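Asker: Build me a model from this:
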Amino acid sequence: MLHGRERELAVVEETLSRVRDGNGAALAIVGEPGTGRTALLEHMLGRAAASFRTLGTSGFEQETALAYAGLHKLLWPVSERIGGLPPAQAAALAPVAGEDAAPPAGPFLVGTAVHRLLTDATAGGPVLCWVDDAHLLDRVSLEALAFAARRPGDRPLAMLLTAGPEAPAVSDSLCGVPSLRLGPLGDRAARAMLDDLLGAEPGTDLAADLIDLAAGNPLALSELAAALTPDQLAGVAPPPVALPVHSRLRALHRRRYGALPPDARRVVLLAACDERLELRTLARAAARAGGDARALETARRSGLIRVDGETVETTDPLVRSSLYADASLTERLAAHRALAAVLDQDRLRQSRHRAASAGEPDARLCEELACEAAAARRSGRHADAAPAWRQAAALTADAGGRAVRLLAAATDSWLAGRTRTARSLLRAARPYARSDELRGLSGLLYGQIELRDGAPASAVQILVDAADRLAGTHRTRAVLALMFAAEAGCVAGDHRQYRRIGERAAAIGRDGARTPVTELMLAHLDGMAATFGGRHEEAIGPLRRVLKLAESLDGCAMKSWASLAAFALGEDRKARDLATMAVNRARLRGTAALLPWALSTLALTQMVLGEFSAATAVSLEGLRAARACGQENGAADHLAMLTLLAAVQGDRETARTRAKSVTETAKRRGLTRPAAFAAWALGCLDLAEDRPEEGAARLRALAGTRPADLFTGVLATPDLVEAAVRCGDREGTEAALAAFDRWARSSAGPARAALAERCRALLAEDDAAAEEHFTEALRLHRQGGSAFELARTEFMYGRRLRRSRRPRAARGHLRDARQLFEHCGAALWAERAQAELRAAGEPAEPGARRRTDDLTPHQQEIARLVADGATNREIAARLVLSPRTVDHHLRNIFVRLGVRSRVELVHLFR
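Answerer: Got it, this is the predicted structure:
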């Protein structure tokens, strides 16, 4: 089974489908050694066997110098057709038929002959021509097949080629052939593959170490799994730190390295000793080691290193670990000493290389490294600080000191966005962390990681235990652990824990002096516990104190907590401004781990304010940041927000696609809040599509069973009331509205009160009372709030007026609603407002052609990407959609703008 290659399989299947329909198509599958090029090709050959005649060959290193060798094997089954080609083309392919070609034909003639022969072979039905390891073909064969692949034509000919990216000549030859690059497997696919390989589920720690070492390479993962010892499987022996000696991948890298001249080998080993070297540093170190920096080009052509601007690095982590493991101790020490000698302007890296060349624990070197790592942390260079702490730990003799430095390495790895590395370092620290204090510090970090990329329900227990261990020595950190524990309970859906956790934190805070940071956290826990308990009047004081304290405190976490406090108080614009500050702090201080969290808070505030385009952009950034950091729970939060944003704007396909993905992740990890957001989104979509019965059923589950859930149940109450009134089933709406009303009355801003008035208007039995509530709701909306919610209130008011046989009064409200919906990009709602206008006697707008600014924000983004030349597949990857969904949107864009092609669309945007 090919794990994690669903997108790639779909691309290849799409290529073959075009050929089945009678058109030619070609695809080059490009990937590093071991990424599964051959496995993907073989899988597709099996699926194509019933409908294609296949012609194929594989490149062999031993035949690279033999002209026509690849064509001879590939075309031999159809060689009898060569005689039917025009004489010049037949002569060009004489070597394929076992005859001499004199004089040898030129590349153009050979290419046209191969193209003609392959297209003629389709007379009997679709033909699949495949070439594995095209980079190992002889030059004549490669150029001829690439020539044919660039000319698919209108005959049912499919050409699939696989190639490695390391040879520039190959990439030049395949230029112009559509390509599919195989990247590394994701963690989930790698774990599924590992389970298959071992026949049983390995321990979590061992699996994580293997996945980290394999760096997403399927062959590396299979070789590591095959080489595990029983003790490693049982967890009593340490996991491997490099590919096994007999590994094919390691042998490949070893052969490449061994084939290089001595100077080039020195250059490669220097690059393997440092993650990223500047060209100038490499040149000086190579000269000091007795080498010649001019050997860099020879080393680069080997595919073992790459030059990126002014820096040099190994092509992937497996190359680095393999070459470093194969180098002798003498070679490694010499390389580290050479680098230490020339890095006089970078104290941290110089100390690291000096430490690497030390043969035994050295207290002076250890202290030097620790000082440099601490300085790097203070300047926000967490990615640089983490390996320095790790080396300092290796040079530390006592267990406690080693644990402290491993924990510091794990913390900086986490803050730098390297979640897997942080987990690995925490596991390494576990045997040395013997005191309650060290176990508490370890639990604090482990709980944060589990909150963002694990099971939030487990994170609660881990963090509460950490707080208990830290209460006696680190009160501020103990309260911090409880802050994260309360959030974890919220994400897991247990908001009742807020009060219990807040009481524990208050008990810790009573002992000894409080810092402003501790005061802010305690006030936040107190205020949010009251909020989640529905005691909104009681929450006002503590939440106001959070806002006051946050004015003088800096940092991403302080501003994020203050933003949530402002949101709970109904001060949405202040909440947005504080969330913006939190995002800026995370960026400026290099705390990549905090950025997805800060962005989620910002997106929430923008969504509530009706700033849908801004919220979508923020959540797309947050989704990418969370995935880059390995925070799947954070990614689910952003995908849930994107689902809700698509739904409120009436983007059916996008909302449903995203909701399915969120629900699957939430079910697997116990993420109640993202699942609730997805359900809320689908309820909003039901309303936009005028299906109130389905919407009421979804929303009643949110607002009815969890009335204290501020972020879903309470916020969704206005939607529930609307759905219930429209379908004539008002059961439970009074209780839900009462909970919402308590929050609205305690709110400082008019937005919540406006929604409460709208709900009363909808529930009003007589028209006079409804008109009074609608009028008040509109007044409050205009004082400050969301343009989208104002539009919905105008729409509902106009709708009621029309049904009360007052069409003239209704038209003004419905007209305003339609314009506001169009401004917000809520296409379905705008269509519904237009339909109500027609029913109220308003004639249709003249002119069929719509302007580009009438598109929804989502449609505008897709249209702009198309205008910039992006393909559907590239747009899908960027916007987290499927290519089919992009195609659906593009058809709607064409209809809305009155255009018939991508070319016409491009002209509209110029």
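
Asker: alpha carbons only for contacts and neighbour counts from here, please
Answerer: OK.

Asker: residue ranges of the strands in the stretch 101-250 of the chain, please?
Answerer: Assigned by DSSP state E, counting those that start in this stretch, the strands in the stretch 101-250 of the chain fall at 127-132, 157-163, 179-182.

Asker: Including mean neighbour count, could the ones you listed go into a markdown table?
Answerer: What follows is those, written out as a markdown table (neighbours: other Cα atoms under 10 Å):
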| stretch | mean neighbour count |
| --- | --- |
| strand 127-132 | 24 |
| strand 157-163 | 27 |
| strand 179-182 | 16 |
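
Asker: Could I get the ones you listed in JSON lines, plus columns for distance to residue 774?
Answerer: Shown next, in JSON lines, are the strands of the stretch 101-250 of the chain (distance: least, Cα to Cα, whole Å):
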{"stretch": "strand 127-132", "distance to residue 774": "67"}
{"stretch": "strand 157-163", "distance to residue 774": "64"}
{"stretch": "strand 179-182", "distance to residue 774": "56"}
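
Asker: Report the distance from the helix or strand where residue 404 lies to the chain centre.
Answerer: For residue 404, the host element (DSSP states H and E) is helix 399-415. In terms of Cα atoms, centre = their mean, to the nearest Å, the centre of helix 399-415 is set 27 Å apart from its chain centre.

Asker: Here is the second sequence; please produce its structure so I can put it next to the first one:
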Amino acid sequence: MDLVGRREALTAADEVLASGSGALVVEGPAGIGKSRLLKEAAGPARARGMAVAYGRATELDRVAPLSTLLRALGRLGEPPGGFDALGWAAEVVARAARAGPTAIVLDDAQWADELTCLALRHLIHEPAGAPVVWLLGRRPFPAQPAIDALVSDGARRVPLAPLGEDEAAEFCARLLGARPGPSVLNLARAAGGNPFLLEEALNGLRAEGRVVVSGGVATIEGAGPASSFGAPVERHLPAGFGAAVERRLRDLPAGTRRLLEAGAVLRRPFTVHEAAGVLGMPPGALLPDVRAAVRAQALVEDGDRLAFRHDLIREALYDGLPAAVRAALHREAAAVLRLEGSPAAELAEHLRHGARAGDVAAIRELRAAAEDMTAAAPSAAADLMLRALELARPAEPGTPAARERQGLAAGVVRLLASAGRLAEAREVADAPDAGLGPAEAAGVTLGLAEALKHAGDDHGVIRRTGRALERADVPVRERARLLAVRAHALMTAGEIDAADRAAAEAVAAGEPFAQVVGLQARSVVALTRGEPREALEHARRAVALADAAGGEAAHRHPRLWLGAALTALDRLEEAQEAYAVVGRESGRLGTAWSSPLLHRFLAGLLLALGRVDDAAAEAEAGLRVARRLDAPALSPALLGVLGRVALLRGDRAAARAYVDRGRDLAGDGPGLVAVELRWRRLLLGPPPAAVQDRSSGAPERAGDEPPWGGALAYLVGQEPWEAVRLRAVPGVRECLRDLARRNPGVASLVAAAAHAEGRLEEAVELYRTAPRPLGLAAALEEAGRHAEAREVYAACGLTGRPTSGFAGGSAGGGEAGGGGQRVDRWGWEALTGAELRVVRLVAQGMTNREVAAALFLSPHTVDSHLRHAFAKLGVNSRVELTRQVLAHDHPD
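Answerer: Now for the predicted structure:
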């Protein structure tokens, strides 16, 4: 039967398909027609010559990482195991896009697993311009924040409303072949305009012989003024649907009903063998019941498996089971699946619903399954661990179940925190539990502290770890870990000496995780004190320990801090190599948390190298990733990078907006990021009177503290040539001189010290030996060698007439502060050098990953360049982009 009442939705799908890229999210309650609409939309997609990949999530997908996406993309290539499956998915989509326009359909996306949802947020928007259309169908419940974020990011949302009265009447007429009478229309109203529910009810009544057609009008025999359905309500199943299913299936043999109940509990397409195992019967004995269920249109064949014709039927049967029967069937399902060698996560999901309190085997299996899926699906893993904790908590002290409880609370807190469920993590952490020993109590605090750290709540970390460390009975291992995490919070909060003491104590304990995390903190402390060589030694030691220990120590990615130390020492190529390793390892280990941090470090490195456009694209990509991962703590630092780039381009208003946004997020306390943003703000205009140099003629108020506390060496060392612009500020010139004296092998520091002292020709020659071209350009500009300065600025992607940003030596002198204006333009001539490099490689057929590898960029940064190029060229696909490249590079 043709779709009724869905013309606008079909038009929306057709428009997205016609655009050649983007995403459409079809949303509505169960039975409203989402699946039918997606299948209808796939027809025009094929007619346009698009390849169509189709996948449908099941309720068990949530515990099977990337299962939903792999099911849809599997026809395009054989998926690998492990976390590389995410990279494989990106490559498969890129290859499909190169082969031609592609439509990827994912139905029932509300059940999609966490890793699929994370992948979707990347794949749908990147690579930019790829001829790939995504069509998603989902129910409003259970909520799926990742798909909500897709809509926020630009995916088109198409809500399917219930059929109106006229549409419902047309639907009934088409189904029954006659005009609906009042009793039929009453039934349609009671069904709430839900097409599937209405169709099931009418087919059931027709099968009972209660639909009578007379004079071209269809009526329901025995129907009163209102149907038996009652008013619809907001719930997962439409109101009255359970009763409708019961009527449809009540005449089936008892054995067939038991088969359907077993299938409902299995919660996915199932084999006859599995259903027979759950029911304790030989598979052959079930064959008559299978045939009866298929004839009744309750089940359909799905390859070598059986599936419910609609998931609503399965849900209605499942919800109708008495709780005791449902739990017993789940226990039987777990036993059968264990023998079948099914995935541990699926087995655990049945144990979650069927295990009894104190069941030691169930607790162990739930825990093991949660540990297996922690990296890819922390929220689903947390649900399993929460159930294990529930099963273990009633146990008497000294019993096996009580012993199994050890470590569960800490694990639950860590998982809830890593899944972003901080309120629940706090609730578990703060729950009174006399059974917790010192080690587990410390572990609970540690799990929550790490979550608070990633959320940017450093003071919460300091508070909680401080309370935990006051206990004298905290074991050495847990104490060391608490100190290591506390050290990072203290460091970020600006308590540098306290951070170093905590980190040193953590390292001295000899526990690998604590050593790696503590050494990372000590490396940052050393940079803050202007000791980059010591920072390098700490970072190198952390890398060696993490490589040797593996596991959670390796998951901390100490090469991030190694790269920062190498950058401070002007060893920029080695820093590039360190960051490249982090990029590869984070994909292999599934440590998505590190991605925004890597973007931040890479953006700073690219700016040091003078690759201004690449630095901006890297920072933009970092902000997008931080938003998608709901990791706001790093956004202020990334905004600071964009502020630096805008100032270099001469756009002081944009620079001020970026920095002010960052300051709003970071606050105005003593924290390292807040201090850095105050430093950036100072670069945008004349220093306030409170910090003016006495030689400038402005008074300095007595008793004022420097606005950067003890972090001046860190700020100056990040980009020494920039600090020269603030040489009139008290302490800056002296700090540059001191850093150069202590680090004579760091050419950028020595050059900047000479620059700050006004020894410009010496500074120019010293900058020529350093790898930071923007410092050279600034010194040339101030020395009046404008033509040479313009050449260096142009090589860095900055065009226009150099300004007098350094001529007066003040923080606010000049309009652009170096490099001149970059006027927004359109067309081929508006492309920057970085954008040209990217589009030319893309035109050769390279994927984002291949371009990234060729140019030492992240795939996200390549995508940022492509977005800018598309906007400037007025194109929205790679095909159009390639035509532009060919037209301009090969005009003949």
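
Asker: related to what we said a few turns ago, tell me which strands and helices the helix holding residue 404 of the first structure is in contact with?
Answerer: With contacts taken as 3 or more Cα pairs under 8 Å, 6 or more residues apart in numbering; DSSP states H and E, helix 399-415 of the first structure sits against helix 382-394, helix 419-429, helix 436-453.

Asker: again, 7 Å this time
Answerer: Applying 3 or more Cα pairs under 7 Å, 6 or more residues apart in numbering; DSSP states H and E, we find helix 399-415 of the first structure packed against helix 382-394, helix 419-429.

Asker: looking at those, which is buried most?
Answerer: Scoring those by mean neighbour count under mean count of other Cα atoms under 10 Å gives helix 382-394 as the most buried, with a mean of 25.

Asker: which residues touch it?
Answerer: In this structure, residues lying in contact with helix 382-394 of the first structure by Cα atoms under 7 Å, 6 or more residues apart in numbering are 352, 366, 369-370, 373-374, 376-377, 402, 405-406, 408-410, 412-413, 415-416.

Asker: What strand or helix carries residue 544 of the first structure?
Answerer: With DSSP H and E as the criterion, residue 544 of the first structure is inside helix 536-550.

Asker: That helix against the second structure, how far on average?
Answerer: Once the two models are superposed, helix 536-550 of the first structure sits on average 6.1 Å from its counterpart in the second structure (mean Cα distance after the TM-score superposition for the first structure).

Asker: How far does whatever helix or strand comes next after that helix sit from its chain's centre?
Answerer: Scanning forward in sequence from helix 536-550 of the first structure by DSSP H and E, the next helix or strand is helix 556-568. How far helix 556-568 of the first structure lies from its chain's middle: 25 Å, per Cα atoms, centre = their mean.

Asker: how deep is residue 633 of the first structure tucked in, by neighbour count?
Answerer: Neighbourhood size, residue 633 of the first structure [other Cα atoms under 10 Å]: 28.

Asker: next one: residue 734 of the second structure
Answerer: For residue 734 of the second structure, the neighbour count with other Cα under 10 Å is 15.

Asker: name the element the aligned residue in the first structure for it belongs to?
Answerer: Using TM-score structural alignment to pair residues, one finds that residue 734 of the second structure aligns to residue 738 in the first structure. Element membership of residue 738 of the first structure [criterion: DSSP H and E] is helix 733-746.

Asker: how close does the residue most central in space within the second structure get to residue 420 of the second structure?
Answerer: Against the mean C-alpha coordinate of the second structure, by Cα atoms, centre = their mean, the closest residue is residue 629 at 3.2 Å. Distance, residue 629 of the second structure to residue 420 of the second structure, using Cα to Cα, to the nearest Å: 9 Å.

Asker: between the two, what contacts are shared?
Answerer: Common neighbours of residue 629 of the second structure and residue 420 (Cα under 7 Å, 6+ apart) do not exist.

Asker: And stretch 770-784 of the first structure, what's buried?
Answerer: Buried positions in stretch 770-784 of the first structure, judged by neighbour count with 16 or more other Cα atoms under 10 Å: 770-771, 773-778, 780-781, 784.

Asker: how far is that stretch from where the chain is centred?
Answerer: Stretch 770-784 of the first structure has its C-alpha centroid displaced from the chain centroid by 41 Å (Cα atoms, centre = their mean).

Asker: what does that stretch rub up against?
Answerer: Stretch 770-784 of the first structure is touched from outside by 750-751, 754-755, 757-758, 760-762, 764, 790, 797, with contacts defined as Cα under 7 Å, 6+ apart.

Asker: Just put the helices and strands packed on helix 399-415 of the first structure in CSV and tack on distance to residue 638 of the first structure.
Answerer: Putting these into CSV (distance: least, Cα to Cα, whole Å) gives the following:
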stretch, distance to residue 638 of the first structure
helix 382-394, 25
helix 419-429, 18
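
Asker: Which one, of those helices, ends up nearest to residue 195 of the first structure?
Answerer: Nearest to residue 195 of the first structure, of all those, is helix 419-429, at 18.4 Å by Cα to Cα.

Asker: Could you say whether residue 312 of the first structure sits in a helix, a strand or coil?
Answerer: Following DSSP: H, G, I helix; E, B strand; the rest coil, residue 312 of the first structure is assigned to strand.

Asker: Is there a neighbour count for it? I'd like the number.
Answerer: Neighbour tally, residue 312 of the first structure, other Cα under 10 Å: 26.

Asker: check contacts around the nearest residue to it once chain neighbours are set aside.
Answerer: Leaving aside its sequence neighbours, residue 312 of the first structure sits nearest to residue 277 (Cα to Cα, 6 or more residues apart in numbering; 5.2 Å). Contact analysis of residue 277 of the first structure by Cα under 7 Å, 6+ apart lists 271, 311-313.

Asker: what two of those have the greatest distance between them?
Answerer: Most distant of the contacts of residue 277 of the first structure, by Cα to Cα, are 271 and 311, 9.8 Å apart.

Asker: Look at the two and report which has more neighbours.
Answerer: Taking other Cα under 10 Å, residue 271 of the first structure and residue 311 do not tie; residue 271 has more neighbours (27 against 15).
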